[in-house]
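Peer 1: 3D model of this:
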Amino acid sequence: MDDNEIRERINDKEIHKLLAPIVYLVVLMVIGIPGNLIVLIIYRQRYSKSVYRTIIWNLAMTDFLFCTLTFPFNIGRLIRYFTFYELWVCKAFTTLIVFFIMYSSHLLVTLAFHRFRQVCMPLRKQVTTENVKYWIIGSFLLAVFLDIPECVLQPLDEQTLKDGNDTVTGYVCAVSFKNNIYAEVYNGFLTFLFSLYATILFVLYIIIGRKMYLQRRMRQETMHSPSHADELSSKITKIAVTVSAVFALSYLPLFVLKLVAGKFDQQKLNTSAFAALKIFERSYAFNHVANPFIYAFFDNRFRQQFKVLIMTIFCRGRTQTESYQEERNVTRMRETSSTTAS
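Peer 2: Prediction:
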């Protein structure tokens, strides 16, 4: 029996440890792809042009591509956990994952900065529908630049596998790796960057929240009811805060694990601990599925448009089915008439 057959046999034996993370990713993919597609349709067709809509639409596009492209890869590298031989595939998709992380981060910081200027500095120069495209392009290019080391450094992690008297080397496309000093520096840099972005978001929204609280108190003291613009501003801020909080919490385990990569032997973990580790390594995936639910929870207009969209799709499908059935009935009647005439 050659080494490849031994690796395949060991991989098949160990796959039961990965069933939980595989199911976790499959469920998120099944929910995330249609969920983000619905956001793309509704925000493009039903919302008027604004800075908020532009950023949310780009964020939804990022999440949709993440669910469509990287979920199948993540599932595949779990199924072929010890038999992942294609280094270029590993590099390509992990680079794509880090790009989506960076780009999403920059979009959220842009949204927070936009809300900060609107609420706290309304008379100063603002992000507008005319210049927001430059913020989007800048976010994209910065994400590409920060992503370059991932493409260079991502390895296939080699692990020694034993099965009875057989010993072979397994090849893993690892989420967390520290194969050299450069990888350690890059992982540390990514963790620092994540901490910096999370801190910026936290500080900006604390300032925004305090300002809106003071404005609300002032309206109450002067007996002024909140205007439609005030209610809209409050709703957008709640959505932005929640999206940012989910982003920070879902990515936190990934960057913590990147820091401690190599500190313990994963093969010595029991089945439950190993499965939990692989889910925590991919906790970031939840961030790219959660946003449609956040919009639906806070935005009544989004919920209404979702219902309209579903009813439109259902009615269109029903109409097409009825038309097809009617055509079949007409065809059958013609065939019956022709047979009778003959």
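
Peer 1: going forward, measure contacts and count neighbours with C-alpha atoms only.
Peer 2: Will do.

Peer 1: ok, and residue 254, which helix or strand is that part of?
Peer 2: Following DSSP states H and E, one finds residue 254 within helix 228-260.

Peer 1: I have a second one here; can you model it like the first so I can compare?
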Amino acid sequence: MANLSQEYAKILLPGTVFITVAGALGIVGNIIVIILYWSKIEDENGDRYFIPVLAVVDMLGSITMTIYNLMDNYFFFDYPSDTLCQWLTFSMMLSGLFSPTLLLIIAVQRYKKVCQPSERQFTLKCRRCTIFLSVLISAIFIAPYLLFSGTSTTTMEFQGQNVTGTFCKVLDNTKFPGKTFSRIGLIHLGCICMLLAAILITLVVLYALIAVKLRKAFQVLGTEQEPLRPRETEPLNRYGDKEVQTRFNLMYALIVIVYIISFVPTAVTLILVYVGVKYLELPNSALVAWIIFARFAIVNHFINPLIYTFFDAKFRAALGLICKIKCMSQNSHEMSIPS
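Peer 2: Next up, the predicted model:
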């Protein structure tokens, strides 16, 4: 069975390269984001408060997805540990649910700032409470997978032959035989999918309302050549410069768009597996494409640091300063070495 796993890993080498590079970029990029936002950048009005938190989630997501998928590539037919399978499944799904709930909290904060500027905004205590509740709710939803998931010995068809192996499964029906357990697991998985769909729809609606509000506000403000009236500009300037606020709104909206684009292929392949699509019978090239699509959600984790770099001038300045100091230190060290 080990030889078959090696053959499978050889077929999926492009997928292994993809997940390794994406995971490494996600880990390194988000570590840089965490360090700079928590140590070098001041957050006067809460616009950046959730960025390092989201970076922590992206970093953990990169780690768990990389380990889970590499284990799946190299030990597909002879998975070595039931406990490892359970905890990797739990960790990956936890970060997968916590990330969109955090994006929802950010969207609500942006909506209140743009569309309800005269009402009470998110205080520091409120931000901390929403993060705690998001972690708690996500953990409660995903905790059953410490029970549902695990390794099971079953027979599958691979390249035209029936193969009996030990597989890591999100829903391990062999632990609790019977249709009842299987139905409970599928219903729970379906509930999570519906919750994610509801969150994504809400995100789209909130940012659509923000876009409509900003469009109307800029129509009222007029062009740069026309004088601005203080009464009309006040709602946009109350929490800072309107251009900066607009860039933050665009930044968070783009993060949501990238999340949706990266999440959809993973969700579709997962659904197809549970409705009975036998992807292991696909030709090698199609199988590689399937695996990459199934793991495409990791793209979201390493793209976010690039989005922060493009939209946040303070982050670019801090990153540039660190790079400049490092280069100066390296040049100084080279000059001190006698020729």
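
Peer 1: Need the TM-score from the superposition.
Peer 2: Put the two chains on top of each other and the TM-score (TM-score structural alignment, normalised by the length of structure 2) is 0.86; 318 aligned residues with a Cα RMSD of 2.5 Å.

Peer 1: wait, what's in contact with residue 14 of structure 2?
Peer 2: Taking Cα atoms under 8 Å, 6 or more residues apart in numbering as the criterion, residue 14 of structure 2 is in contact with residue 288.

Peer 1: mind running it again at 6 Å?
Peer 2: Contact partners of residue 14 of structure 2, counting by Cα atoms under 6 Å, 6 or more residues apart in numbering, are absent.

Peer 1: That one corresponds to which position in structure 1?
Peer 2: Superposed on structure 1 with TM-score structural alignment, residue 14 of structure 2 falls opposite residue 20.

Peer 1: ditto for residue 281 of structure 2
Peer 2: Aligned counterpart of residue 281 of structure 2 in structure 1: residue 268 (TM-score structural alignment).

Peer 1: And that match, how far from residue 322 of structure 1?
Peer 2: Per Cα to Cα, to the nearest Å, residue 268 of structure 1 is found 60 Å from residue 322 of structure 1.

Peer 1: Neighbour count: those two, which is higher?
Peer 2: Using other Cα atoms under 10 Å as the criterion, residue 268 of structure 1 and residue 322 rank with residue 322 on top: 12 against 9.

Peer 1: Could you tell me whether the more buried one really is in a helix?
Peer 2: Yes - assignment of residue 322 of structure 1 by DSSP: H, G, I helix; E, B strand; the rest coil places it within a helix.

Peer 1: about what we covered before: can you tell me the helix or strand for the match of residue 14 of structure 2?
Peer 2: Per DSSP H and E, residue 20 of structure 1 falls inside helix 19-45.

Peer 1: can you tell me the mean distance of that helix from structure 2 after alignment?
Peer 2: Average distance, helix 19-45 of structure 1 versus aligned residues of structure 2 after superposition (mean Cα distance after the TM-score superposition for structure 1): 1.3 Å.

Peer 1: Buried ones in whatever helix or strand comes next after that helix, by neighbour count?
Peer 2: Going down the chain from helix 19-45 of structure 1, the next helix or strand is helix 51-65, by DSSP H and E. Going by neighbour count (16 or more other Cα atoms under 10 Å), the buried part of helix 51-65 of structure 1 is 51-52, 54-65.

Peer 1: who are the neighbours of helix 51-65 of structure 1, in terms of helices and strands?
Peer 2: Counting contacts by 3 or more Cα pairs under 6 Å, 6 or more residues apart in numbering; DSSP states H and E, helix 51-65 of structure 1 packs against helix 19-45.

Peer 1: if you set the cut-off to 7 Å instead, what comes out?
Peer 2: Counting contacts by 3 or more Cα pairs under 7 Å, 6 or more residues apart in numbering; DSSP states H and E, helix 51-65 of structure 1 is packed against helix 19-45, helix 87-120.

Peer 1: Quick one, which of these gets closest to residue 296 of structure 1.
Peer 2: Distance to residue 296 of structure 1, taken as Cα to Cα, is lowest for helix 19-45 among the helices and strands packed on helix 51-65 of structure 1, at 9.7 Å.

Peer 1: Report the angle between that closest one and helix 51-65.
Peer 2: Angle, helix 19-45 of structure 1 to helix 51-65, by axes from the mean of the first three to the mean of the last three Cα atoms, to 10 degrees: 140 degrees.

Peer 1: next one: helix 19-45 of structure 1 to chain centre, how far?
Peer 2: How far helix 19-45 of structure 1 lies from its chain's middle: 9 Å, per Cα atoms, centre = their mean, to the nearest Å.

Peer 1: In structure 1, what stretch matches stretch 302-317 of structure 2?
Peer 2: Aligned by TM-score structural alignment, stretch 302-317 of structure 2 falls on residues 289-304 of structure 1.

Peer 1: can you pull the buried residues of the matching stretch?
Peer 2: Buried residues in stretch 289-304 of structure 1, counted by 16+ other Cα under 10 Å: 289-292, 294-296, 299, 302-303.

Peer 1: Quick one: residues in contact with that stretch.
Peer 2: 28, 31-32, 35-36, 39, 235, 239, 243 (Cα atoms under 7 Å, 6 or more residues apart in numbering).

Peer 1: Could you identify the most distant pair in the residues you listed?
Peer 2: Distance extremes for the contacts of stretch 289-304 of structure 1: the farthest pair is 28 and 235 at 26.3 Å, using Cα to Cα.

Peer 1: one step back: which among the buried residues of stretch 289-304 of structure 1 gets closest to residue 327 of structure 1?
Peer 2: For those, the nearest to residue 327 of structure 1 is residue 303 (36.1 Å; Cα to Cα).

Peer 1: Which helix or strand contains that closest one?
Peer 2: Per DSSP H and E: residue 303 of structure 1 is located in helix 300-341.
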